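> with the sequence up front, the predicted model follows.
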Amino acid sequence: MRIEELIIDGFKSYAVRTVIANWDSAFNAITVLLTPLISRALTQSQGLNGSGKSNILDSICFVLGITNMSTMRAANLQDLIYKRGQAGVTKASVTIVFDNKDTKNSPIGFEEYSQISVTRQVVMGGQSKYLINGHRAQQHTVQNLFQSVQLNINNPNFLIMQGKITKVLNMKPVEILAMIEEAAGTRMFEDRKDKAFKTMAKKDKKVEEINALLAEEIEPKLEKLRNEKRAFLEFQQTQSDLERLTKVVIAHDYLKFQDRLNRSGADLDEKKNRILAIEENMSQKKNEISHIERDVRRVNQEREKEAKKGGRFQALETKVKETSHELVRINTVVELKESTIAEEQDRIQKIREAIRLVCSMPY
């Protein structure tokens, strides 16, 4: 990728929107981050000290998402706003536009774009946001974009300032090799590999803890739940069988008592018929007694008449004795019938009570 434009607005000494274009083709996103050739790109930016030449480099560091504020010569994000917001400017914005026509070196996922613009804004209070091609993005998304073209902005040596050149020249070979590895991006992958191994170790330990938890707590609880489930299913089956058998017993009792009720009703009808017959017989006997009593009264009257006449007294007296014996016999039969009626009525009462008991039973 090659830088086409750098747009600065409200950043440090740039109070108004400033567009820096016509960048040297040698000043690309790789060169600016790996070597001190930044001076080649800034050769045309001449001016006195404090005129803002270094702020251009600070703006590039800012828009790329550097978190180390000392690299941008500031204590906090609010220091990056023009005069710390005291001149009416309340936000700082920097946009860097890359030429992305070389799709072979394009960031992953951005091959279809001919240009890629990255914007970073900061407002009073220190709130910061990123935009990629005008769309809101997270900081790690911006970092991944540059890492996909081997740019690690968190690399302490990704940018060699003018004051560090002498220090770099005095480095030992091992230190220079480490710096080159970091600048080339290979150290980034080593760090990622170390992080991946640490993550895997943590995950393996977590898996062991989970397996131990399964063996010590979860499995016994599951087995207990299985046993409880089996017991509950057996209880449900027993409850179902009990309900079914209870219904069978109730149906059997219902049919049995219904049969008893029917037989009791038939027996009751028979007893009623017998009572009616006895009552009819009693009525007949009472009629006979009434006739006999009339006969007795008539005979007594005739005896009195005969006694007065002195005639057939002996025959009438004999007839009176016979009639008296017949009256005694009939009275005895009547008493027996009345006793039988009382017994039958008592039995009828018991049958009625039994019928009420059967009818009141729940089914």
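That came in fine, so what should we check first?
> going forward, measure contacts between C-alpha atoms and count neighbours the same way
OK.
> can you name every helix or strand that the host helix or strand of residue 340 contacts?
Taking DSSP states H and E as the definition, residue 340 sits inside helix 313-360. If contacts are counted by 3 or more CA pairs under 8 Å, 6 or more residues apart in numbering; DSSP states H and E, helix 313-360 sits against helix 219-309.
> packing partners of the helix it packs on?
Contacts defined by 3+ CA pairs under 8 Å, 6+ apart place helix 219-309 against helix 313-360.
> returning to that earlier point: could you tell me the angle between the helix holding residue 340 and helix 219-309?
Angle, helix 313-360 to helix 219-309, by axes from the mean of the first three to the mean of the last three CA atoms, to 10 degrees: 170 degrees.
> just how off-centre is helix 313-360 within its chain?
84 Å (CA atoms, centre = their mean, to the nearest Å).
> could you do stretch 165-181 as well?
Chain-centre distance of stretch 165-181: 61 Å, with CA atoms, centre = their mean.
> in it, what's buried?
By neighbour count on 16 or more other CA atoms under 10 Å, the buried set for stretch 165-181 is 179-181.
> nearest to residue 3 among the residues you listed?
Nearest to residue 3 among the buried residues of stretch 165-181 is residue 180, at 22.8 Å by CA to CA.
> help me confirm that the closest one is found in a strand?
No: counting by DSSP: H, G, I helix; E, B strand; the rest coil, residue 180 is not found in a strand; it is helix.
> tell me how far it lies from residue 31.
Residue 180 is 13 Å from residue 31, where distance means CA to CA, to the nearest Å.
> how about the residue located most distally from the centre of the chain, what does it touch?
For the chain, the residue at maximal distance from the C-alpha centroid (CA atoms, centre = their mean) is residue 310, at 124.2 Å. Residues near residue 310 by CA atoms under 8 Å, 6 or more residues apart in numbering: none.
> again, only this time at 10 Å
Residue 310 makes contact with 303-304 under the criterion CA atoms under 10 Å, 6 or more residues apart in numbering.
> and here is the other one:
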Amino acid sequence: IMQGRITKVLNMKPPEILSMLEEAAGTRMYEMKKDSALKTLEKKQSKVDEIDKLLDQEILPALEKLRKERMQYMQWANGNAELDRLKRFCIAYEYIQAEKVRDNTVSGVQQIKLKIMEKDDTSTRLKEEIEEMEKKISLLTAEKEAQLGGELQTISEKADSLSCSLVKETSVMKNQEELLKAEKKTAQKVTSNGCFQHLLS
């Protein structure tokens, strides 16, 4: 302490004495740095507080919204994948059913073709049988007509002969009837004459 300043030092207040001691010890510079660092720390803390406030008010709600959207997207993606899987399953099922229908249809068509071929064979066979029957009928008709022609001629001749005989018998019968009538008349006359003579006697 310089001469003449002892009284001043003795009259100093404790903070002033402390400041003087720090200056004499060389710690004043560190205190200034400390104060500067504290001020910087306060500024940094205010910035941190602002950042925390920004996080609480803007970033965290946006992040939560993004998380919800991500969850919804994952649910949609899972649902879409499940839908695609079910669609593929349905398409595979429809394909299998279509193959079964196709196989059944092909089998049915083959059976129908076989039936058609059988019907065609039956129709052809029936046509042949009909043609054979028609030929037989034609032959039988020709034979019958030939036989009937001869029989008709015989019958016609017999009818002519019988007609002649009938005419003769009819004329003979008429003659006999006339003779019978004449004899009846004669018999009546004779009878009437005999009864008259009997009455006279």
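Ah, there it is. This structure is a prediction, so every number in the text was calculated from the model and none was measured.
> same list, the buried residues of stretch 165-181 of the first structure, but as a markdown table with distance to residue 299 of the first structure please.
Listed next are these as a markdown table, based on distance: CA to CA, whole Å:
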| residue | distance to residue 299 of the first structure |
| --- | --- |
| 179 | 165 |
| 180 | 165 |
| 181 | 162 |
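> from those, which is closest to residue 328 of the first structure?
residue 181 (148.9 Å).
> how about the closest one, nearest residue that isn't a chain neighbour?
Leaving aside its sequence neighbours, residue 181 of the first structure sits nearest to residue 187 (CA to CA, 6 or more residues apart in numbering; 5.3 Å).
> pull the number of nearby residues for whatever residue of the second structure lines up with that neighbour.
Aligned by TM-score structural alignment, residue 187 of the first structure pairs with residue 28 of the second structure. Residue 28 of the second structure has 16 neighbours, counted by other CA atoms under 10 Å.
> same check, this time on the one 10 residues further on
The number of residues packed around residue 38 of the second structure, counting by other CA under 10 Å, is 13.
> check contacts around it.
32, 44-45.
> returning to that earlier point: and the match of residue 187 of the first structure, how close does it get to residue 91 of the second structure?
Separation of residue 28 of the second structure from residue 91 of the second structure (CA to CA): 87 Å.
> ok, the residue nearest to residue 181 of the first structure to residue 266 of the first structure distance?
Distance from residue 187 of the first structure to residue 266 of the first structure, by CA to CA: 111 Å.
> kindly report the same for residue 342 of the first structure.
Taken as CA to CA, the span from residue 342 of the first structure to residue 266 of the first structure is 20 Å.
> same check, this time on residue 286 of the first structure
Separation of residue 286 of the first structure from residue 266 of the first structure (CA to CA): 30 Å.
> show me which of the two is the more surrounded one.
Each of residue 286 of the first structure and residue 266 has its neighbours counted (other CA under 10 Å); residue 286 has more, 15 against 12.
> let me know whether that one touches residue 331 as I believe.
Yes: using CA atoms under 10 Å, residue 286 of the first structure is in contact with residue 331, at 9.1 Å.
> would you mind finding the match for residue 241 of the first structure in the second structure?
Checking TM-score structural alignment: residue 241 of the first structure goes with residue 82.
> which residues touch its match?
Contacts of residue 82 of the second structure by CA under 10 Å, 6+ apart are 76, 88.
> go again using 8 Å as the cut-off
Applying CA under 8 Å, 6+ apart, no residues contact residue 82 of the second structure.
> so where do the helices sit in the stretch 101-250 of the first structure?
Using DSSP state H, counting those that start in this stretch, the helices of the stretch 101-250 of the first structure run over 139-147, 165-169, 173-184, 186-213, 219-309.
> residue 315 of the first structure: neighbour count?
10.
> let me fix that, I meant to ask about residue 113 of the second structure.
Look at residue 113 of the second structure: counted by other CA under 10 Å, it has 12 neighbours.
> show me what it aligns to in the first structure.
In the first structure, residue 113 of the second structure lands on residue 272 (TM-score structural alignment).
> and its match, how far from residue 196 of the first structure?
Following CA to CA, the distance that separates residue 272 of the first structure from residue 196 of the first structure is 105 Å.
> what does residue 7 of the first structure give?
As judged by CA to CA, residue 7 of the first structure and residue 196 of the first structure stand 38 Å apart.
> comparing those two, which shows the higher neighbour count?
A count of neighbours by other CA under 10 Å puts residue 7 above the other of residue 7 of the first structure and residue 196, at 19 against 12.
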